[in-house]
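Participant: got a predicted structure here, sequence first:
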Amino acid sequence: MFESLVVVLGVALAAQLSPGPDMMLIFRHTTTSLRAGMACILGICLGFTFHVTLSVAGLAVLIRTSPVLFNTIRYAGAAYILYVGIRCLTGNSGLTFDANQRSSAPFGQAFRDGLFCNLLNPKVTLFVLSVFSQLLAPETPTGIRALFGLALIVEAIVVWTLFSMLLDRPAFRTRYERFQNPISRGCGVVLCGLAVLMVAG
């Protein structure tokens, strides 16, 4: 169980560190003010909690009602993780800071931006569902799945908060802009490798 948890958190971390809508929104708000960045993170994590809850409940229903559909989602999930990895390898993150646009958004606006950006992105549910269906056995109790989901939520809060706090420092922001593409490539390699192992296993 511990090994599975480490892998689940590792896959989620690689996905978090790869450029996507959430990261771009956090980047934009944090570079206006740390307070706006934290409000955005709060909204994103609330939306993520909804996706995790939906994934845990959905998997429980699928396992009980249709093992064939569960296996179909399992292989489709591996394909989706591979797609995310390839996108990280071939894409350009393009996150840059413009000092001329440093005007802080209101707390409520930043919160809503984060909430709806994550909540209205069906790929988040697909990703969580993919990871759970690949790395947790069908007979895993729903309570254990819920604990894994809680661990994902806590990880998201910690990682995004640390990222935002570091991004508020000009020295880190400059280095991040310089190395963001190699970081994205590294995350892509990890995700592609895990997708291949999932199918092979």
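Facilitator: Thanks, I have the structure now. Numbers count the residues shown, from 1 in each chain.
Participant: rest of the way, CA atoms for contacts and neighbours
Facilitator: Fine.
Participant: residues near residue 57, how many?
Facilitator: 14 (other C-alpha atoms under 10 Å).
Participant: could you look up the SS state of it?
Facilitator: helix (DSSP: H, G, I helix; E, B strand; the rest coil).
Participant: find the nearest non-adjacent residue to it, please.
Facilitator: residue 142 (7.9 Å; C-alpha to C-alpha, 6 or more residues apart in numbering).
Participant: so the one you found is in contact with residue 53, correct?
Facilitator: No. In this structure residue 142 lies outside contact range of residue 53 using C-alpha atoms under 8 Å: 11.0 Å.
Participant: what lies in contact with the host helix or strand of residue 117?
Facilitator: When elements are assigned from DSSP states H and E, residue 117 belongs to helix 107-119. Helix 107-119 is contacted from outside by 21-22, 25-26, 29, 35-37, 39-48, 50-51, 124, using C-alpha atoms under 8 Å, 6 or more residues apart in numbering.
Participant: also this one, for the comparison:
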Amino acid sequence: MSVAADLIAFTLAASLLTITPGLDTALVLRTLAAHGPAQAFKTACGIALGCLAWGIIVAAGLGAVLAASHLAYEVLHWVGASYLLYLGIKLILTPRRHGIEASTETNPSGSRAWMRGFLTNILNPKVGIFYVSFLPQFIPPHADVPVMVVLLACIHVLLGLAWFALLISAAGRLLPLLQRPPVVAAMDRLTGFVFLAFGLKLALSERP
């Protein structure tokens, strides 16, 4: 296959993976409900930055080290699982009780919004393993592997940002409902259970 054909095939495959609901979607929607579209998009940018960071790590060869080293994988594995479990328990036990207007003064800064998205991805070794196992399928023979890995990661990042922008825009029409205090609390608890589920799944899963 040519480079163009590989890029098209990857874009189609990555698009399907991007729109599949998961942890990132739950985090963005929860941020939208609690703090509005601007903060939700900053969270999405943090998620995208985490993906790009993993792409660079894999391109640099560290992803292969992660795949080969049991100790390196286990350390990141448990750090990531602990972070997700911490966020999940916190959201379940102390959900927000106010809408956007009531939380203007306590709205998280942009740095906190994107950092939460970034940490959710960068502390998940499954993302690194996914890139190590998935991206090489779309790299043609004799291509510059590091350049192609970063290019594919950038395509994945752009697809993710486009999807989240569309999702935030569509869900934003429901913002008057999403910002009601009972709904904000329910979204926090729901997101907390999603985080717990993913944290437990990560903690109990065997290395791929």
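Facilitator: Now that the structure is in, tell me what you want to look at. Just so you know, these numbers come straight off a predicted model, no measurement behind them.
Participant: any idea what the TM-score comes out to?
Facilitator: Here the TM-score for the pair of chains, by TM-score structural alignment, normalised by the length of the first structure, is 0.62; 169 aligned residues with a C-alpha RMSD of 3.8 Å.
Participant: show me where the first structure has its helices.
Facilitator: Here the first structure has its helices, by DSSP state H, at 2-17, 21-30, 34-65, 67-90, 107-119, 122-135, 142-167, 170-200.
Participant: for these, which one sits closest to residue 96 of the first structure?
Facilitator: Each of the helices of the first structure has some distance to residue 96 of the first structure by C-alpha to C-alpha; the shortest is helix 170-200, at 6.3 Å.
Participant: ok so, going back, in CSV, list the helices of the first structure along with distance to residue 99 of the first structure.
Facilitator: CSV is the format used below for those (distance: least, C-alpha to C-alpha, whole Å):
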stretch, distance to residue 99 of the first structure
helix 2-17, 23
helix 21-30, 11
helix 34-65, 14
helix 67-90, 27
helix 107-119, 18
helix 122-135, 31
helix 142-167, 14
helix 170-200, 11
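Participant: how about the ones you listed, which one is nearest residue 101 of the first structure?
Facilitator: helix 21-30 (9.4 Å).
Participant: what's around the residue nearest to residue 57 of the first structure, how many residues?
Facilitator: 15.
Participant: from residue 132 of the first structure, how far out is it?
Facilitator: 11 Å (C-alpha to C-alpha, to the nearest Å).
Participant: ok, residue 51 of the first structure next?
Facilitator: In terms of C-alpha to C-alpha, residue 51 of the first structure sits 12 Å off from residue 132 of the first structure.
Participant: next one: residue 21 of the first structure
Facilitator: Counting by C-alpha to C-alpha, the gap from residue 21 of the first structure to residue 132 of the first structure is 22 Å.
Participant: still on that earlier bit, could you flag which of the contacts of helix 107-119 of the first structure are buried?
Facilitator: Buried by 16 or more other C-alpha atoms under 10 Å: 22, 25-26, 29, 35-37, 39-48, 51, 124, out of the contacts of helix 107-119 of the first structure.
Participant: re the thing from before, ok, the residue nearest to residue 57 of the first structure - contacts?
Facilitator: For residue 142 of the first structure, counting by C-alpha under 8 Å, 6+ apart, the contacting residues are 56, 57, 60.
Participant: need these in TSV (columns: distance to residue 189 of the first structure).
Facilitator: Below are the contacts of residue 142 of the first structure laid out as TSV (distance: C-alpha to C-alpha, whole Å):
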residue	distance to residue 189 of the first structure
56	27
57	30
60	31
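Participant: for those, which one is nearest residue 98 of the first structure?
Facilitator: residue 56 (40.0 Å).
Participant: does that closest one touch residue 146 like I think?
Facilitator: Yes. Residue 56 of the first structure is in contact with residue 146 according to C-alpha under 8 Å; the separation is 6.4 Å.
Participant: more neighbours: which of those two?
Facilitator: residue 56 (23 against 16).
Participant: from residue 148 of the first structure, how far off is the more buried one?
Facilitator: From residue 56 of the first structure over to residue 148 of the first structure (counting by C-alpha to C-alpha), the distance is 9 Å.
Participant: nice, that's everything, thank you.
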